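Peer 1: Here's my sequence, what's the structure:
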Amino acid sequence: MARIFLLALLGQFCFLPYLDAITSSPKVQVYSRHPTDSVKKNYINCYVSGFHPPQITIDLLKNGQKIENVETSDLSFSNDWTFHRLVSAPFDPHDKSEYACRVTHSTLREPKEVKWGFKKSGLKWKDFKYASLFLKLCLNRIWL
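Peer 2: Down below sits the predicted model:
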């Protein structure tokens, strides 16, 4: 009996401190719930995953200012014992505002900020003209 007690005590002193030492930095994804051309009410989502320890602060930003009254999912954990959480808020993807997600976690030296990446198509008519001209020149060289 004393041997079992000694092994249990030894296990607590040797292994338990290392459980708190396991850390993992958060991965951050920012996206809209529906396609930007949808007529449905849309939401900006910030999905943060793969972090440990579980203490974390996730803020959605509009033009650098914290959005109040966001919806926050329960803190959940994955098979590898890291955590994940979703934070979302209603938004209009067609206004000129800049949206981002700011994450503060003990594994980060400074808060991590990820911007929402929607941009209207950057292609212009002149881009198509140049591409078609290039294609025409290439095809002419092949057929000549």
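
Peer 1: okay, CA-based contacts and neighbour counts for the rest of this
Peer 2: Noted.

Peer 1: what's the distance between Cys14 and Ala8?
Peer 2: From Cys14 over to Ala8 the distance is 10 Å, taken as CA to CA, to the nearest Å.

Peer 1: before we move on, what about Arg33?
Peer 2: According to CA to CA, Arg33 stands 49 Å off from Ala8.

Peer 1: quick one, which of these two is more surrounded?
Peer 2: Neighbour tally, Arg33 and Ala8, criterion other CA atoms under 10 Å: the higher count belongs to Arg33, 15 against 12.

Peer 1: what sits against the residue lying closest to the more buried one once chain neighbours are set aside?
Peer 2: Counting by CA to CA, 6 or more residues apart in numbering, Arg33 lies nearest to Tyr43, which is 5.4 Å off, once chain neighbours are set aside. Residues near Tyr43 by CA atoms under 8 Å, 6 or more residues apart in numbering: 32-34, 88-92.

Peer 1: For the comparison step, fold the sequence that follows:
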Amino acid sequence: KRIRLVTMRLGVQSLAKLSPPKVQVYSRHPAENGKPNYLNCYVSGFHPPQIEIDLLKNGEKMNAEQSDLSFSKDWSFYLLVHTEFTPNAVDQYSCRVKHVTLDKPKIVKWDRDH
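Peer 2: Just a heads-up that it's a prediction; the model follows:
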């Protein structure tokens, strides 16, 4: 059984093409200054599965939790990284993604109005 599983994984990996990640940054609730909230970075559609995702506050890495790696019907992968935060009028939040398909890290800013 173990040999079959390895063969299956290798077969799937070789069939899938390189796919760059799509990145969405959003808060769980509408943003209100001084009110605790959750910041989410949803990264999807990428292959291979090796990826590095960081939530940033003013360019500095935040402590965050990451969901288990999951895959879609097309064998592309997706992850959710999230953390608690309290928005204000000064701090800037973003999500930084590093993946083999990207020449440089992709940084997507959180837009509090969307």
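
Peer 1: Find the helix or strand that the aligned partner of the residue nearest to Arg33 of the first structure in the second structure is a member of.
Peer 2: Using TM-score structural alignment, the equivalent of Tyr43 of the first structure in the second structure is Tyr38. Using DSSP states H and E, Tyr38 of the second structure maps to strand 37-46.

Peer 1: That strand vs the first structure - mean distance after superposition?
Peer 2: Mean deviation of strand 37-46 of the second structure relative to the first structure after superposition (mean CA distance after the TM-score superposition for the first structure): 0.4 Å.

Peer 1: That strand: how far from the chain's middle?
Peer 2: How far strand 37-46 of the second structure lies from its chain's middle: 5 Å, per CA atoms, centre = their mean, to the nearest Å.

Peer 1: Name the residues that touch the helix or strand immediately after it in the chain?
Peer 2: Once strand 37-46 of the second structure ends, the next helix or strand along the chain (criterion: DSSP H and E) is strand 52-57. For strand 52-57 of the second structure, contacts defined as CA under 8 Å, 6+ apart pick out 41, 61-64, 81-82, 91-99.

Peer 1: Return the mean post-superposition distance for strand 52-57 of the second structure against the first structure.
Peer 2: For strand 52-57 of the second structure, the mean deviation from the first structure after alignment is 0.3 Å (mean CA distance after the TM-score superposition for the first structure).

Peer 1: Which part of the first structure matches that strand?
Peer 2: Aligning strand 52-57 of the second structure against the first structure (TM-score structural alignment) gives residues 57-62.

Peer 1: which residue packs closest to the residue nearest in space to the middle of the second structure, ignoring adjacent ones?
Peer 2: Centroid check for the second structure by CA atoms, centre = their mean gives Val43 as the closest residue, at 3.4 Å. Leaving aside its sequence neighbours, Val43 of the second structure sits nearest to Val23 (CA to CA, 6+ apart; 4.7 Å).

Peer 1: Doesn't that neighbour belong to a strand?
Peer 2: Yes. Under the criterion used here (DSSP: H, G, I helix; E, B strand; the rest coil), Val23 of the second structure sits inside a strand.

Peer 1: Tell me the counterpart of it in the first structure.
Peer 2: Per TM-score structural alignment, Val23 of the second structure is aligned with Val28.

Peer 1: ok, that match to Asn42 of the first structure distance?
Peer 2: From Val28 of the first structure to Asn42 of the first structure the distance is 19 Å (CA to CA).

Peer 1: looking at the contacts of Tyr43 of the first structure, which has the most residues close by?
Peer 2: For these, neighbours tallied by other CA under 10 Å; top is Ser88, 24 neighbours.

Peer 1: Tell me who's in contact with that residue.
Peer 2: Taking CA under 8 Å, 6+ apart, we find Ser88 of the first structure in contact with 43-46, 60, 70-72.

Peer 1: run the last query once more with 10 Å
Peer 2: Shown in contact with Ser88 of the first structure (CA atoms under 10 Å, 6 or more residues apart in numbering): 30-33, 42-47, 59-60, 67, 69-73, 101.
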